[in-house]
Structures are given as structure tokens and as C-alpha cells.
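1. sharing a model prediction with you, sequence too.
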Amino acid sequence: MALKDISSLVSGIAASRRQFMIAGGTMLAGVALGCPAVALGKEVTIISNIGNAAQRDVLQRLASEFEKASGVKVTINNMDHEAHKTAIRSYLVVGAPDLCFWFSGNRMKAFVKRDLFDDISDLFERENYKSVLGPAAGAVTVDGKQYGLPLGGLLWGLFYRKDVFAEKGWTAPSTIEDLLSLGEKAKSAGMILVSMGTKEMWPAAGWFDHMNLRINGLDKHIALMDGKMSYTDAALTPVFDKWEELVKADLFSPNHTSSGWEQAAAALAQKKAAMMDLAGFIKYGFPEHQQDQIAFSPFPEITKGMARYEDFALNSIHVPKNAKNKEGAREFLAYFYQPENLSAFLETESAVPPRSDCPPSKDPLINAAVESLKTVAGSAQYYDRDTDPDMAQEGLKGFQEFMAKPERRDQILEHLEATRKRIFKA
């Protein structure tokens, strides 16, 4: 909240529950405005799943600043990332904190459907978040209502080495035809066009997402993710036709089922491949002194005129429906989510901020992603975040198998369709 809003807050203090302001970067306690901090409750409890120690430190610093200014104690309980995935199913029902970290997309929707996350549309409206979140707001929206705040994200796309492309005189492909043409140039240079490692299976699903979003658009893609569309629907035929064409053109790494994403990223770093479909963490496959050579390009257009939709996988933070101090939770979120604070929190993990008004990052790949997001019409999460977990498991297996044996397409899709009917009771 800006300094100019102080007068309006003071004049309406009897009806307001907001307790503090931000003025010149310094918090002013609600007490100074004649509004006792007890109105927010005595404590805000948070359960986090943050594995990054530096990021935990930033969260604790912000909590301490909020506590000092508001008089509200903030208690943070950090859990192991994997253990948290199981624990949240219990604590949301019994013993809920006031705030918890989680994932957006389908994983959030599962708890919304069970009425375990609070509707915070009031906070969205009050802080005008939609004006700075753009497509990212959709990641925490169900039936027009918001149930969390999106945090750091991963923007997926094609990455390449700037020095290699400059040396070869290549340009990043803007259409699928460009991609096929670049594939021939790469082969002539003794390189694989797309470095691929599907040992963990999920990289193949990312390729499916990109192609389906480019051919069918966001609405049909989400319909498939929600189990409302068949895997044998005719709309998916051109997706697998084009994907098979790319596989048969030998554009992907051979024996990719035996390699993980890290080995695939290393092949790009070693100039054995021209490009790779991944997110910004690809830099961890490069020696630190070569990371400045990494460049980002959106996945190329397939259906001419189709609006640009991307996978922008976002973590999120939520107010549980059974929280004891929902007002205090909202006020902490309002402070935590200010551009400078959110940016400091995300910088430690090189995550893409969902807010368009966050300060520039020290990481040029993050800044490139932020600029690219300004031209995105809408976003999905990622296949294994957007659909039911059991459906995702079978989908990951199927897409990996298709890339290795495209001739098994019919059997693969029939199996996925049978799985969809069973899981979504279609």
C-alpha cells in the first residue's frame, strides 16, 4: 500500500482491519494509527516446504519485519519437501496453519474441490493483483475465484548456445518449418537438433504440452487435463502426426530413454546438440563460466495465428480454509507479496516472478523469461501438475514410449483413454 493511501486508511479506521503501511520502505505499525494489532490475532502460523536454505532465510527475515511492525507473532514450521506432500493431506483437515506453501494448477484444485483452501478473491481485489499477474492469475483461479498467490515459476521453452548459433549463422526457429530446416543444418554440422533425456519421463510430457498448446490452444489442452476430452479425440491427431514427423526426422537424441535431463543438458553445453526444451534450471547442466552463453526462445508456432500459450509452472502459497487467523494471514501475504519482498524471496532459487512489476533479476535468463511472458496470452502449468496424479503417471509413460516407438501410437492412446475413463469416471 502506498503512502498516499494513509489518509484514507486513517479516516476509515473504524471499518478497516488493515494494520500497517509501507512508507519509504519502512513499516508503520497499525498501533501508530490507533488500531490495535490484536485485531489481526496474536499469531500467524506458516508451514513451508522450502528446501533452499537461503530462501528460508529470506522468508524468516520478512516474517520478522512483519512481526516487529504489526505486533503479530509469525511462526514458521519448515518440512521436508517430499514429506510435506503427504502431511498436507492431513493438516488441512486437522491442525491447519494460517498459511501453507503448495503448487498451483491441478494440485491446488484438488484441495479447492474438497473446500480446504480459502477463497482469497477479496485480497486479490483489494491489492489489485490481477493487474500485475496477467496470465499467472489463472494458475490460482477456479470458477472465477482465487485460492492462493502464485510464487516463483518456470517458463518452459527452447534453449540454445549463443556462441554456437552465432558461429553457424543460425537463428532460433519461429515456426515448426524453421525447426525442421534447422534440424537438417544441425545434422550437417554433426549435431543433434534437440537434446532429449526421458529417463525420468517428464521431459517428453513437456514436448507434448508445447505441441498441443501450439496446435489446439489452451482451452482444449486444459479440457484434456481435466479429463473432459478423450485421448482418442480427432483434435489430437495432428499433434501426434507432427510429433511423429519430428521423431522420424531424427531430430531428437538417440537412446534418450537411457539419459536423464542433466545428461541431455550437458550435451547441449558440450555443443553436441543445438537446442533443448526445458526451463531456466538448464543452467545447472553448464559450467558456471559458460552460463552466459545460454539463450531462450519460445517454442515455435505450429498452427498459424494461434495465440501464444505456454507452460509456466508455478508454486503457490495458500490460506487453509480451517486456518485460525485468516485476517492475519491476508495481511502477511500483502506484505510478503510486495514486489521487492517477493523478488528477494524468489531470487535465491532463480525463479521467474509472476508479478510484472518485480525488480530485474541478477540472472539474465530470468529477465528473458519475464520479457517473454509479456507476450503470452495464457498459461498452463505442466502435464504432471495440470492433470490427476494417476493420469499423469500413465501419460508420462505413454509419451516416453511414443518418442521411442511412435508406431505404437494407437495402443498408447487407447491405454491413456481407458485410464482417463477410469480416473475421471467419464
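-> Everything's here; your move.
2. could you use CA atoms for every contact and neighbour count after this?
-> OK.
3. the strand of greatest length in the chain: what's the following helix or strand?
-> Counting residues, the longest strand found in the chain (DSSP state E) is strand 309-318. Proceeding N to C from strand 309-318, the next assigned helix or strand is helix 326-336, under DSSP states H and E.
4. give me the angle between that next one and strand 309-318.
-> Taking axes from the mean of the first three to the mean of the last three CA atoms, to 10 degrees, one finds that helix 326-336 is oriented at 130 degrees with respect to strand 309-318.
5. what sits up against helix 326-336?
-> The set of residues external to helix 326-336 that reach it, using CA atoms under 8 Å, 6 or more residues apart in numbering, is 18-19, 40-41, 43-44, 62-63, 66, 72, 98-99, 123, 127, 319, 341-342.
6. with stretch 89-109 instead?
-> 44-49, 116, 139-140, 142, 148, 150, 313-326, 329, 380-381, 385-388.
7. can you give me the end-to-end span of it?
-> Terminal residues of stretch 89-109 lie 13 Å apart, using CA to CA, to the nearest Å.
8. may I see the buried residues of it?
-> Within stretch 89-109, the residues scored as buried using 16 or more other CA atoms under 10 Å are 91-92, 96-109.
9. do stretch 200-208 as well
-> Buried-residue list, stretch 200-208, by 16+ other CA under 10 Å: M201, W202, P203, A204, A205, G206, W207, F208.
10. tally of neighbours for L9?
-> Applying other CA atoms under 10 Å, we find 18 other residues in the vicinity of L9.
11. let's bring in a second one:
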Amino acid sequence: MRKAGLFLLLTFVYCAPSIANQEVITFAVNPSSAKQQEVYHLLAQRFEAQNPHIKVRVSSQSLESHKVRILNYLKGKELEIDVLLAYGGTQLHSLIDSKKITPLASLWLEHNLDARFSAPIKELVSKESMPYAIPMAYYQWGFYYRKSLFNRLGLTVPNDWPTFIALVNTLDEKHITPLNFSGGSSWSTLGWFDYLSLRLLGREKYLALVRGELSFTTPEVRDVFVHWQQLIEHKAFDSAHAEMTWSEILPFFYRERIAMMLNGNFFLAHVPDTIRSDVGFFPFPTINPELPRYESAPTDVAVLTTTGASKPAAHKFMVFLATLEAQTMLADYVGKIATHLDYDAEPRFLLGIGKTHLQNSDGLVQYFDREASDAFSNGAAALFVAFIKEELSVDLLIAKLEAMRTQTHIKKAPDSVVPSGAFDSMNKAKGPD
């Protein structure tokens, strides 16, 4: 870990200006661990060391409290916060729509941030081509497998749907469950819908579906579930795992009783060292080769509130958060990938592979429950579990999803810009943040 330089901050001595002469800004964060709490304070200290006339107050709240803080802010409560951490997807777009955060076009242009961040990551933090956030850190979703198992059985990583189905068949014939299914963590099934939709429909139609703007009853959407049904018919999942959580399923993967896992990279932090070195990664296979390659990459972002917009110190802190120095510090501490193009990923947790994978994508989305409302994502997850358990046919699943979409989204728009249930989810799908 590149931490030696960080701890020098704790012994850094300089002639600081008096508190009365310091500009003070507030940085609102939501650490989910002691390590995250530590790194946010270290970021503030590093910035203060470079800018002695500025004091950064770190306002830390739990994930749940921070969620409520943002929701209250969207509803009109005044907050003495200048820079705010948020999630990409619905949360960011609700902040944009509420006009509670400041566009960053001038800052982005002045500091040539196009040279620091890829076009897909800029698109993720923008609306109508206007950037509103500094992307901080993200991680990949895809398939994880045991390299020794594949080598022993002479298996190769699939690149397209036919070879993926053939691999599923081979594993089933060898009495190895091909894919993970943890119905006890129903959110984990949302990844299947995400990737099948991205590979068959593309990014814009996927986003329209999860946001309730597109009907589930069209033939092309039905094809998403037909492909998913193929996996079920080819015995890719074991219904005996239907009540297990995502972490309870891991020992089956360790013992090679499950061959592949569609998962977020966060799970590797829970894998024993002796097994982690044997874990490989491959992207979700191509289905329609005419479509660009889109990927799911849950992303943390920093936004400048309307309160901070009038403070030059807050603008300067936002620029600092876009530096390679700050992004590397954060990513190395929390085991994610810095969004900065020049980030040199550490050789652990497949971060280097993940960096290349995401930077080479044609576009990014957040996970289903970051793109959709809580009511819709929770309802869809429960239906997807029932579908994998073969309790619902393709047509019945579609009918239920469409009815839920109609009930959740097709109704008189509320006066508030805050989507119903948009922040009730605790980022439960994405592991440690």
C-alpha cells in the first residue's frame, strides 16, 4: 500500500495562519469503515498542508444518516455543506434536477479534466453534456472464476453467448454448478438483468427500462428474459442456493462446487489470500456484436453544493479531488479503482485488470439499484429470484414487471423533484464503500 507518504501528514509541521484568517469549508462524507473515515481526514489534511489558508471540516455520517442528509437537502433543508460525496446514478441526477449542486463546466475546462477522465466517466457525471461532479472511485462487475479449475478441465474463457452456453453445459455435465445464485441477497440477481440488457439493448434503452420510461412488453425486451431463461434451462443455477446470501455462497466457490460468479469486485476483499491469487476475471460475453461494450461500474462522486459555489476554497478543494494524488490516496485505502486515467492500480484484488476493463468500455452505468428507485429495484429483485427458481414464466415475469412499472412510475408526477424511494437503498448491492 502506498501509505508511507500519507502518515507523514500527521507529523507535518508548518506555520499555519491563525484560525481567524482561515477560509473554512465543510466536506460531507459517508464512511462505511474506519479505514474510510481515516482516508477522508487524510485527504483533508493533505489539502490543508498544500493550502494553509484553508481549513477543511470533515462532516462524517453513516451511510444511512448521509442518505437522509441528502434526501433532506433535496427536500429544501439548508445544509452548511460545501462539498458532498454522492453516488452516480439516481442520487446524482436528483441533485442535478433539484438545482442543489453547481455545474462544473468552467472548472472542468479550466483544468482540462478531459485529459484526466475518460469520455464514459465524464458522461456518467454529466447531464445534457454538462459535468456536475468529480468522479472519485469505482469498481468493475463481471465474471470471476477459479483459474486452476479451468486449467484442470481444459476450459477457456467465453467471448460470446454460444461459447458461454457451451461452457455452462460442460460444467453441468461435470456436476459442477456453473453459476452463483444467492436469492437471500435478492439484489444480486439484478446484475443479470443489467448485463443481459446492456448486451442486447444498449445503454440508453437499459437506463430507460430501469427508470420506468420504457415498457417491458416489447419483443426486444422480452428477448432479454428469453436469454436468461436459456441459462435456467441449461441448469446454470442451483435452486438449493435460493435462500443463501451472497457471502454464504462463497464457500461453494472456494471448494469449486460453483465455477463462476457474476459479481462486483468488492467480494474479493472477503476471499482468503490463498484462494484470491487463483481467481480470474472475464467480462460478460458479447451477445449482439453490433452494440458497443457497456459496463456496470458503481461510482462515488463529489459535488459542489450551491452553498460551496460562492467559496473559492471549495472550488479549489474540488480541483484537488480531481488530482491523481488525491484519487490514488482514496483508491488505495478503500480497495477501489481511481477514475483518473493515469492511476497506477496496485497489484491486488484484480484492480489493474478492472482499470483496463472499465477504461476500455464504450460507456458506463451504475448498478440497477443506483439507477432505479428503491421501490422498483426491490420489487424487480424479488421477481428475478422467483424467475430463477422457475416460479415465473417469461411472460408472467414481464407482466408483473410492467404492472410494477405502471404503479411505480406512470402516475401524476409529484411536486418534488425527488423520485419516490430514490434514496431508500443503502447501496446494499455493492459491498464496502
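-> Thanks, I have it. As the structure is a computational prediction, the values presented were derived from the model and not from experiment.
12. related to what we said a few turns ago, the longest strand of the first structure: average distance to aligned residues in the second structure?
-> With mean CA distance after the TM-score superposition for the first structure, strand 309-318 of the first structure departs from the second structure by a mean of 1.0 Å once superposed.
13. so that strand matches what in the second structure?
-> Alignment of strand 309-318 of the first structure against the second structure: residues 294-303, by TM-score structural alignment.
14. what's that stretch in contact with?
-> Applying CA under 8 Å, 6+ apart, the contact partners of stretch 294-303 of the second structure are 83-88, 101-102, 125, 132-141, 194-195, 198-199, 202-203, 318, 321, 358, 361-367, 370, 430.
15. if you set the cut-off to 7 Å instead, what comes out?
-> If you take CA atoms under 7 Å, 6 or more residues apart in numbering as the criterion, stretch 294-303 of the second structure is touched by 83-88, 101, 132-141, 198, 203, 358, 361-367.
16. what does stretch 175-191 of the first structure give?
-> Contacts of stretch 175-191 of the first structure (CA under 7 Å, 6+ apart): P173, I192, L193, L251, K272, A273, A274, P300, E301, I302.
17. before we move on, what about stretch 352-359 of the second structure?
-> S118, Y139, Q140, E295, I337, A345, E346.
18. adding neighbour count, distance to I282 of the first structure and secondary structure, write the contacts of stretch 175-191 of the first structure out as JSON lines.
-> JSON lines is the format used below for the contacts of stretch 175-191 of the first structure (neighbours: other CA atoms under 10 Å; distance: CA to CA, whole Å; DSSP: H, G, I helix; E, B strand; the rest coil):
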{"residue": "P173", "neighbour count": "18", "distance to I282 of the first structure": "19", "secondary structure": "coil"}
{"residue": "I192", "neighbour count": "25", "distance to I282 of the first structure": "17", "secondary structure": "strand"}
{"residue": "L193", "neighbour count": "26", "distance to I282 of the first structure": "16", "secondary structure": "strand"}
{"residue": "L251", "neighbour count": "23", "distance to I282 of the first structure": "19", "secondary structure": "coil"}
{"residue": "K272", "neighbour count": "20", "distance to I282 of the first structure": "15", "secondary structure": "coil"}
{"residue": "A273", "neighbour count": "28", "distance to I282 of the first structure": "14", "secondary structure": "strand"}
{"residue": "A274", "neighbour count": "28", "distance to I282 of the first structure": "14", "secondary structure": "strand"}
{"residue": "P300", "neighbour count": "20", "distance to I282 of the first structure": "19", "secondary structure": "coil"}
{"residue": "E301", "neighbour count": "22", "distance to I282 of the first structure": "22", "secondary structure": "strand"}
{"residue": "I302", "neighbour count": "20", "distance to I282 of the first structure": "24", "secondary structure": "coil"}
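19. just give me the closest of these to Q411 of the first structure.
-> Closest approach to Q411 of the first structure among these (CA to CA): L251, at 23.6 Å.
20. the equivalent of V24 of the second structure over in the first structure: neighbour count?
-> Aligning on TM-score structural alignment places V24 of the second structure opposite E43 in the first structure. The local packing of E43 of the first structure (other CA under 10 Å) involves 18 other residues.
21. gap between the closest residue to E43 of the first structure other than its chain neighbours and I22 of the first structure?
-> Nearest residue to E43 of the first structure in three dimensions, chain neighbours excluded: K73, at 4.5 Å (CA to CA, 6 or more residues apart in numbering). Remark: distance between K73 of the first structure and I22 of the first structure (CA to CA) = 19 Å.
22. what do you get for E245 of the first structure?
-> 56 Å.
23. who's more crowded, the two?
-> Comparing E245 of the first structure with I22 by other CA under 10 Å, the one with more neighbours is I22, at 17 against 13.
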